[in-house]
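Trainee: Sequence first, predicted coordinates after that:
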Amino acid sequence: MRVKAILTALGLLCAATCAFAAEPVRLGAVLSVTGPASFLGEPEKNTILMEVDKINAAGGVLGRPVEVVILDDETDVNKAVLAVDRLIKKENVAAILGPTTSGNSLAVMGKAAAAKIPLISCSAAEKITKPVNPYIFKVAPSDRLAVARILTHAKAKGYKKLAILTVSDGFGQAGREVLKELVPAEGFELVADEVFGPKDTDMTAQLTKIQGASPDAVICWGTNPGPA
């Protein structure tokens, strides 16, 4: 329902601003259909295509069909930048859905804003919409909300000492900032702060340091494959 509402709203916006009623409403999407974040990007792609079909079957938006150009950034920040450039300069889209990940969203949102093309990120980093930009939006709950819920659970369990283990990409950096702010603010002792790379498969060094700090719990903030 959320994707359908977004597509419909974008369609209404574009339909109201385009010159010829017979023209399709042309949208773009940059998603991580492949790569480490494909477990998110592939369902996002399928959902967008499904909702576009539903909208068009119901008559489109103000009588105009919706078209969507979906590009795969392969969970690669450089390819996300190239994809957004293509959507803006070659595909002439009226708005962009995605990217899937926070790091890719943070890397491309300036381009969309400069071109005055609305971009609706699928990711969570609060830096995407803070400070507010009239062309940049996101649909995922902010890091701050997730961290607050985690810490509420930690309090209920009686934990006092926490360690954090975060991925070094945009998503992890944004989450780490919020964790470092809220963990002590909520009365916990932050006893270890370790970072891992997005493609790391061995975290023995980080976990050894964390073990030496004797935390009551470890908060691991990242996406596949690292946390696995």
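Mentor: Looks like it came in fine.
Trainee: make it CA atoms for all contacts and neighbour counts henceforth
Mentor: Fine.
Trainee: helix or strand for Asp53, which one?
Mentor: helix 38-57 (DSSP states H and E).
Trainee: packing partners for that helix?
Mentor: helix 2-17, strand 25-31, strand 66-72 (3 or more C-alpha pairs under 8 Å, 6 or more residues apart in numbering; DSSP states H and E).
Trainee: then this one, side by side with the first:
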Amino acid sequence: MRKLFLAFLVGIFLLTSASVWAGKPYKIGALFSITGPTSFIGEPERNTLEMLVEEINKAGGINGHPIKLVVYDTEGEETNAVKKVTKLIIQDKVLAIIGPSRTGTTLAVVPFVERYKVPLISCAAGIKIVEPVKPWVFKTAQSDRLAVKKIYEYCRQNGIKKVGIITVSNGFGQSGREQLKALAPEYGIEIVSDELYGPKDSDMTPQLTRIRAKNPDAVICWGTNPGPATVAKNMKQLGMKQQLFMSHGVASKRFIALAGDAAEGIILPAGKILVADQLPDSDPQKKLLLDYIAKYKARYGEEPSTFGGHAYDAFLLLKTALEKAGADKAKIREALENVKGIVGIHGIFNMSPTDHNGLDEKTAFVLIRIENGNWKLMK
């Protein structure tokens, strides 16, 4: 009798499982810099994506199809990213890919997703990722052009006319440098000094000394940790009193920890997630932001960074596309290109055949000042 009862339970379980998972799994890939110098970007992206996939699978998947997630670590390296994207496409046969984390690694894999016609939703910021438009490539991170505009608008409003710039010599820094130089005339800004530093440089005193000699009104640094923290500390050591601006590439608490008291007073454009609790209740993103922060903190014991939000938005867009397109790569691509009015962590997404980022400067960025070791929304 006991055996019959156990067999009955097994049968019920199998029938229930079959009804819940009526469809073949949707396999999606992800490429993040989980280890290496930019792990502070890739780790929260990986964590966020795993959390969302688990959540949606518990709720029945997408149209009855569970999500099978395949995540690879690029270590922030272009060569490794190419190896892993090839594996995702040829061996794992994924429907779409989220990531990579960095501009350089994204640009390295673009030719492969274009060749094999696999939708890619990058979590990196460089404008070159989507301009000119590439049919199979999208991104969720706010573009550096929008970030530059936010800084330059503040400069124009506050009488800052001469700036010195110091940018990292990688894909992110190069793209930011190009936008800083291209947009300066539009805002009446003169770049009086243009300096570079290497991704592994640990002392920017020589570059900053040359910038100081030009006596700019402000300094703009474009890079990701740890370089920008070194720039902040070196400026303080040199006694430079100019306003220091950072890019959105440092929008994590790790930057404040690395820079220490040299971070005080720095201004940067960043996503609203850093100051979600300071937003007015009327903000259309506030509820989503607070919900994401609460869920991430409950699961991982810490608040998510702005970078985790890039993965959140990428999955949100892909989920929307899969709901409409199913397991057809071409239809997924088309659905992504026609996303409208999707409220995400970093703005409201409106994609089009000519815009594969879909964000505008009104919702994508707010200006933030670092005060007492924390983020303060500037109004």
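Mentor: Yes, it's here. Remember, it's a predicted structure, so these values are computed and weren't measured experimentally.
Trainee: Please state their TM-score.
Mentor: The TM-score (TM-score structural alignment, normalised by the length of structure 1) is 0.89; 208 aligned residues with a C-alpha RMSD of 1.0 Å.
Trainee: hmm, back to that, how about the helices and strands packed on helix 38-57 of structure 1, which one is nearest Val178 of structure 1?
Mentor: Checking the helices and strands packed on helix 38-57 of structure 1 against Val178 of structure 1 by C-alpha to C-alpha gives strand 25-31 as the closest, at 25.2 Å.
Trainee: The closest one against structure 2, how far on average?
Mentor: By mean C-alpha distance after the TM-score superposition for structure 1, the fitted strand 25-31 of structure 1 averages 0.4 Å away from its aligned residues in structure 2.
Trainee: those helices in the stretch 151-300 of structure 2, which residues are they?
Mentor: 171-183, 205-213, 227-237, 253-259, 286-300 (DSSP state H, counting those that start in this stretch).
Trainee: will you turn these into TSV that also has distance to Leu196 of structure 2 and mean neighbour count?
Mentor: Output for those, formatted as TSV (distance: least, C-alpha to C-alpha, whole Å; neighbours: other C-alpha atoms under 10 Å):
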stretch	distance to Leu196 of structure 2	mean neighbour count
helix 171-183	9	20
helix 205-213	7	16
helix 227-237	11	22
helix 253-259	19	18
helix 286-300	35	16
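Trainee: Could you dump those into TSV with distance to Leu316 of structure 2 added?
Mentor: Output for the helices of the stretch 151-300 of structure 2, formatted as TSV (distance: least, C-alpha to C-alpha, whole Å):
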stretch	distance to Leu316 of structure 2
helix 171-183	24
helix 205-213	41
helix 227-237	31
helix 253-259	25
helix 286-300	12
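Trainee: matching residues in structure 1 for stretch 293-300 of structure 2?
Mentor: Under the alignment (TM-score structural alignment), stretch 293-300 of structure 2 falls on nothing in structure 1.
Trainee: Equivalent analysis for stretch 270-278 of structure 2, please.
Mentor: Under the criterion TM-score structural alignment, stretch 270-278 of structure 2 matches nothing in structure 1.
Trainee: Go through the helices and strands packed on helix 38-57 of structure 1 and pick out the most buried.
Mentor: strand 25-31 (a mean of 26; mean count of other C-alpha atoms under 10 Å).
Trainee: Check which helices and strands it sits against.
Mentor: Judged by 3+ C-alpha pairs under 8 Å, 6+ apart, the packing partners of strand 25-31 of structure 1 are helix 2-17, helix 38-57, strand 66-72, helix 77-89, strand 96-97.
Trainee: what about the shortest one, distance to the chain center?
Mentor: It refers to strand 96-97 of structure 1. In terms of C-alpha atoms, centre = their mean, to the nearest Å, the centre of strand 96-97 of structure 1 is found 12 Å from the chain centre.
Trainee: which element follows that strand toward the C-terminus?
Mentor: helix 102-114.
Trainee: Now that next one on structure 2. Mean distance?
Mentor: Relative to structure 2, helix 102-114 of structure 1 is 0.9 Å off (mean C-alpha distance after the TM-score superposition for structure 1).
Trainee: Which stretch of structure 2 lines up against that helix?
Mentor: Counting by TM-score structural alignment, helix 102-114 of structure 1 sits on residues 103-115 of structure 2.
Trainee: just to revisit the earlier point, tell me the counterpart residues of the helix holding Asp53 of structure 1 in structure 2, please.
Mentor: Counting by TM-score structural alignment, helix 38-57 of structure 1 corresponds to 39-58 in structure 2.
Trainee: Please point out which parts of that stretch sit buried.
Mentor: Residues of stretch 39-58 of structure 2 classed as buried: 39-53, 57 (neighbour count, 16 or more other C-alpha atoms under 10 Å).
Trainee: residues touching Pro99 of structure 1, list them.
Mentor: Residues in contact with Pro99 of structure 1 (C-alpha atoms under 8 Å, 6 or more residues apart in numbering) are Ala29, Val30, Leu31, Ser32, Ala80, Ser105, Ile120, Ser121, Cys122, Ser123.
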